[in-house]
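Chemist: Dropping a prediction and its sequence here:
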Amino acid sequence: MDREASASVLFGGAAPATPAATPGKATKGFRGALASIGLPIKPSAAETAELSAVAEAEARRAQNETIIRQATWTRAVSILVNNPKGGTGKTPTSLLLGGIIASIRGGSTAIVEFSDDPGALNYRAEGSPRLGLGELVRDVAGIKTAGQLHGYTAPQTSFASVIASTGRRERLTGEAVVAVSNVIDEFYGIRVMDTGNQPTSSAFRGAVSVADVLVIPVLNAGDSVLEAIQLLDELRDAGGQPAELAARAIAVRLTDGRPESETVREEVARLLRDAGVRSLHEIPYDEHIAARGQLTLTSLDPATRDAFAAATAAVIRTLQEAVTPASTTIRKA
């Protein structure tokens, strides 16, 4: 054990994890029964393969969590979640991606609704806050402390803070998006933006102007992927910072339970790859997401959480590339 690891143990930290070794004796089936009475029976090939797969999954999980936990920047950073096609999972992706970040990093993550009109974020998040995005837009010039800003949020069990619409509000403008973002960035390290379906709107353009990484949720459906590709084309055509977002785009493919064609799956992956999407992350079907109710990380299937953690780690790595340690510029529209 090196000095750093030793000091961690001496001063309250955990001992470094060691890879799980394959047991010397079988533990399952008939071979396990024989081993249990003292016979020197080794694990079967199937049991050995299963144990190896479990160990590899645990190693990947630990690696992804380390990437998410240890990343740092010299300013607040932001993630834009968008696909112009409605019903592709923008809100669940925003909540779960932001929730994974907050749960691993211990908070300092705001998930904010930047759609033109009120969306579903308030319904899918935990809690029933009295104040939300509409009131924050109204009061934004007077927010000077973290305590004030906290009053417009819905705290989540993941330790994320959600800022969504609690009722009817005025149509969001790009100027309001930038103003709210600047205030959030004073008190939160990471901002996740759940956006709407109008990429030509003022609100969306405002969100683009204060974004560092683009995450595109897609389904295995033609309209879902074609509208995502059109979004990327429009961002590239705009040049500058929007084009940089397109170049760094990451896709998350969700499964909503409808029958799917393997041919369509392969074509969706090909189209996204040809459109320059950096990576495509698969999220398995999960009843908790499909139920369209309030989302909590603890209610997800472990495989779903691991898949979102892998996607989140990719987003964090991309953020580290996009935001250099020397970057201290506050992005404004």
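Modeler: Nice, thanks for sending it over. Numbers count the residues shown, from 1 in each chain.

Chemist: From here on, just use CA atoms for contacts and neighbour counts.
Modeler: OK.

Chemist: Spatially nearest residue to G222 (excluding sequence neighbours)?
Modeler: Nearest residue to G222, sequence neighbours excluded (CA to CA, 6 or more residues apart in numbering): V268, at 7.6 Å.

Chemist: ok, now Y285?
Modeler: T255 (4.9 Å).

Chemist: what's near enough to touch the one you found?
Modeler: L219, N220, I283, P284, Y285, D286 (CA atoms under 8 Å, 6 or more residues apart in numbering).

Chemist: Tell me if it really is in a helix.
Modeler: No: assessed with DSSP: H, G, I helix; E, B strand; the rest coil, T255 is coil; it does not lie in a helix.

Chemist: do you know how far it is from A76?
Modeler: As judged by CA to CA, to the nearest Å, T255 and A76 stand 32 Å apart.

Chemist: would you list every one of the strands in this protein?
Modeler: For the chain, the strands defined by DSSP state E cover 77-81, 109-114, 154-155, 161-163, 190-195, 213-218, 250-253, 279-282.

Chemist: is it possible to export those to a markdown table including mean neighbour count and distance to S36?
Modeler: Listed next are those as a markdown table, based on neighbours: other CA atoms under 10 Å; distance: least, CA to CA, whole Å:
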| stretch | mean neighbour count | distance to S36 |
| --- | --- | --- |
| strand 77-81 | 26 | 52 |
| strand 109-114 | 29 | 49 |
| strand 154-155 | 22 | 49 |
| strand 161-163 | 29 | 50 |
| strand 190-195 | 26 | 52 |
| strand 213-218 | 28 | 49 |
| strand 250-253 | 24 | 44 |
| strand 279-282 | 18 | 40 |
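
Chemist: can you tell me which of the ones you listed comes nearest to L319?
Modeler: With CA to CA, the closest approach to L319 among the strands of the chain belongs to strand 213-218: 6.3 Å.

Chemist: What is the neighbour count of R3?
Modeler: 8 (other CA atoms under 10 Å).

Chemist: L51 too?
Modeler: Per other CA under 10 Å, the neighbour tally for L51 reads 17.

Chemist: how about the helices in the stretch 1-150 of the chain?
Modeler: Per DSSP state H, counting those that start in this stretch, the stretch 1-150 of the chain carries helices over the ranges 3-10, 29-36, 45-70, 90-105, 121-124, 133-139, 146-150.

Chemist: Please identify the most buried of these.
Modeler: helix 90-105 (a mean of 25; mean count of other CA atoms under 10 Å).

Chemist: That one - contacts with which helices or strands?
Modeler: In terms of contacts (3 or more CA pairs under 8 Å, 6 or more residues apart in numbering; DSSP states H and E), helix 90-105 is packed against helix 45-70, strand 77-81, strand 109-114, helix 121-124, strand 190-195, strand 213-218, helix 302-322.

Chemist: T88 contacts L219, correct?
Modeler: Yes: with contact defined as CA atoms under 8 Å, T88 counts as touching L219 (6.0 Å).

Chemist: okay, now the one to match up with it:
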Amino acid sequence: MTQDIQNGSTGTTLMLIIGESQFILDGQVIRVDAGRSVHQAAIAYIAQAASGPVQVTAVDDGGTQQLQVGPDGSVTSVGTAPVGQGAEREGSVTPTGQGPTTSTDRGVPAKRAISPTGETHGNAPDSAHSPTAAPDPQPSDQNSRTPYANDARTPYAPATAQPVAAVAPQEVPQSRAERRASMTFLPGTDEAFSGMATPAKVGGWHGFLQSIGLEKKVKGPTPEQITERAELRAISQHWAGPRTIAIVNPKGGAGKTPTAVLLAAMFARWGGAGCLAWDNNETRGTMGWRTEQGPHEAHVRDLLGAADDLMRPEARAADLAAFVHHQTEDKYDVLRSNPRSIAPEERLTSADLDALHRVAARYYRLIFIDSGNDESAANWLRMIEHTDQLVVATTTRPDHAEAARLVLDDLHAQGQAAAQLADDAVVVVAHADQNEAPGGEYLARFEQLARAAAPIPYDPGMRAAHLRLDGLRPDTQVAWRHAAALVAGGLGTQGQTV
């Protein structure tokens, strides 16, 4: 690694990924002491080993920055005017903030970014707003919509919505009383949250570069941060009444368990406690193997035996801890199946499923059910009747995708309620093997069959023995955040099944 940094001036570009307490430099993990800036530690690490300017592609959960790091610790963003030998760098400073802090727009191409609300951000030229300006070119490659279209390490950025021309309503004169009733000096909820009412702290690379004087201070959040806040707000809300999310695909190995676990983790991390991941699998379900075990070995059969007691008025929420396994990092609970028993011993009837769901709905606000593989099983069919939001999990393998398509098709034959679930489904498409082609084509097709489709990039952390959000790369966490926000978008209008 040191040799790579020393040779950085020959044209090598290093890949730097920033995490919460560590950074990854071209595959090498370097941990950072608590309380120290990970961004600053990464720059100092590169500078210490560099013999000349080093080109760096720097990634964090706020986006990607192209940087040049000098052996003196100076940082220059791509687009800054070239520096001659011994000349003072424009827009370059050391990580400690020493050195010239003058920034310039020379050599920086004008950029225009459109937020999810259609607003324009950044220092776009006046011609961008001119009626004669040429429209932005539309990508022709379907894969450009995925987080891994060009490089598996490129962070996911949800496609921004195109602004829709609004039709001006006819003005209706208001009386003075009506104006008084509708007027307020307080910001709206959306304004306050997005940071338009109060300047918000800018994080990520933008915040780091601003803190050392390399970027001009900007008012308000970046487009990426606006998207992040909107998605986190969707995930963090609480609905009136419990919601059940079923994760389905009749093909084994299609990603149902990781999808159930990581969606539960995302909602619990950002929305607070009250999230349950339930392994409704009678054929040796592995959710218990992929998650943290509590101080006992209880599983779904144990909870079923105690269901009546847990529904008594005197039952306490803490009593449930004897039957579920709390995830100490990601803050949700797991209801395990029994992987040591054969299927006939573990099959649940419709009445069993109802009893378990009554308990879950009493103690949890969000219930994520990993459905198993048998669509004809009584517990699978009854689960669908309790479902508020359907999630179909698949990988980029053709057989997994075809099974996902067929389950959507089969639900249309099971009545109006099941057909509506299929139409409103969210399909999660995981790039499970880095040797497979990206999933742009899969996304395009599933978006025609369901309400939305969400891509998940290839990540070795998805194969870990225990699934944790912090075990995934920043771009993968962003992709799961986007998937969770899509799921949240279907929960507000659904019925409350108990």
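Modeler: Cool, got the structure. Keep in mind that what you see is a predicted model, and the values were worked out from it rather than measured.

Chemist: neighbour count winner among T88 and L219 of structure 1?
Modeler: A direct count of neighbours by other CA under 10 Å for T88 of structure 1 and L219 places T88 higher, at 25 against 19.

Chemist: aligned partner of the more buried one in structure 2?
Modeler: Applying TM-score structural alignment, one finds that T88 of structure 1 aligns to A254 in structure 2.

Chemist: next one: I104 of structure 1
Modeler: Aligned by TM-score structural alignment, I104 of structure 1 pairs with W270 of structure 2.

Chemist: so who does its match touch?
Modeler: So W270 of structure 2 contacts L232, I235, S236 (CA under 8 Å, 6+ apart).

Chemist: In JSON lines, list the helices of the stretch 1-150 of structure 1 along with distance to G239 of structure 1.
Modeler: Output for the helices of the stretch 1-150 of structure 1, formatted as JSON lines (distance: least, CA to CA, whole Å):
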{"stretch": "helix 3-10", "distance to G239 of structure 1": "46"}
{"stretch": "helix 29-36", "distance to G239 of structure 1": "61"}
{"stretch": "helix 45-70", "distance to G239 of structure 1": "30"}
{"stretch": "helix 90-105", "distance to G239 of structure 1": "24"}
{"stretch": "helix 121-124", "distance to G239 of structure 1": "30"}
{"stretch": "helix 133-139", "distance to G239 of structure 1": "29"}
{"stretch": "helix 146-150", "distance to G239 of structure 1": "34"}
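
Chemist: of all these, which lies closest to L295 of structure 1?
Modeler: Using CA to CA, those put helix 121-124 closest to L295 of structure 1, at 5.7 Å.

Chemist: What is the burial count for P84 of structure 1?
Modeler: 24.

Chemist: does it really touch L231, like I thought?
Modeler: Yes: using CA under 8 Å, P84 of structure 1 makes contact with L231 at a distance of 7.1 Å.

Chemist: Identify the contacts common to the two.
Modeler: The contact sets of P84 of structure 1 and L231 overlap at P199 (CA under 8 Å, 6+ apart).

Chemist: Counterpart of A58 of structure 2 over in structure 1?
Modeler: Checking with TM-score structural alignment, A58 of structure 2 has no match.

Chemist: Let's verify A58 of structure 2: helix, strand, or coil?
Modeler: Assignment for A58 of structure 2 (three-state DSSP): strand.

Chemist: Assess the claim that it and V75 are in contact.
Modeler: No: A58 of structure 2 is beyond contact range of V75, at 11.7 Å (criterion: CA under 8 Å).

Chemist: Mind listing the shared neighbours of those two?
Modeler: L67.

Chemist: quick revisit: and the equivalent of the residue nearest to G222 of structure 1 over in structure 2, how close does it get to A453 of structure 2?
Modeler: Matched across to structure 2, V268 of structure 1 falls on Y442, judged by TM-score structural alignment. According to CA to CA, Y442 of structure 2 and A453 of structure 2 sit 9 Å apart.

Chemist: Run a quick neighbour tally on T145 of structure 1.
Modeler: For T145 of structure 1, the count of nearby residues is 11 (other CA under 10 Å).

Chemist: residues contacting the most centrally placed residue in structure 1?
Modeler: By CA atoms, centre = their mean, the mean C-alpha position of structure 1 lies nearest to L97, the distance being 1.9 Å. The contact partners of L97 of structure 1, taken as CA under 8 Å, 6+ apart, are F308, A309, T312.

Chemist: And for F368 of structure 2?
Modeler: Neighbours of F368 of structure 2 in contact, by CA under 8 Å, 6+ apart: T244, I245, A246, I247, A260, V261, L263, A264, C275, L276, A277, W278.

Chemist: which residues does the last one contact?
Modeler: Applying CA under 8 Å, 6+ apart to W278 of structure 2 gives the contacts V334, L335, R336, I367, F368, I369, D370.

Chemist: One more pass at 7 Å, please.
Modeler: Taking CA atoms under 7 Å, 6 or more residues apart in numbering, we find W278 of structure 2 in contact with V334, L335, R336, F368, I369, D370.

Chemist: Tell me which residue of structure 1 lines up with the first one.
Modeler: Pairing criterion TM-score structural alignment: the partner of V334 of structure 2 within structure 1 is identified as V162.

Chemist: Let me see the contact set for that match.
Modeler: V162 of structure 1 makes contact with A110, I111, V112, T153, A154, P155 under the criterion CA under 7 Å, 6+ apart.

Chemist: State the distance from it to D237 of structure 1.
Modeler: Distance from V162 of structure 1 to D237 of structure 1, by CA to CA: 32 Å.

Chemist: The alignment partner in structure 1 of M462 of structure 2: neighbour count?
Modeler: Alignment note: M462 of structure 2 maps to I289 in structure 1; criterion TM-score structural alignment. Using other CA under 10 Å, I289 of structure 1 has 23 other residues around it.

Chemist: For I163 of structure 1, see how far away I289 of structure 1 is.
Modeler: Counting by CA to CA, the gap from I289 of structure 1 to I163 of structure 1 is 20 Å.

Chemist: Ok, P129 of structure 1 next?
Modeler: In terms of CA to CA, P129 of structure 1 sits 9 Å off from I163 of structure 1.

Chemist: what touches both of the two?
Modeler: T153, A154.

Chemist: quick one, which of the strands of structure 1 is nearest to T173 of structure 1?
Modeler: strand 109-114 (9.1 Å).
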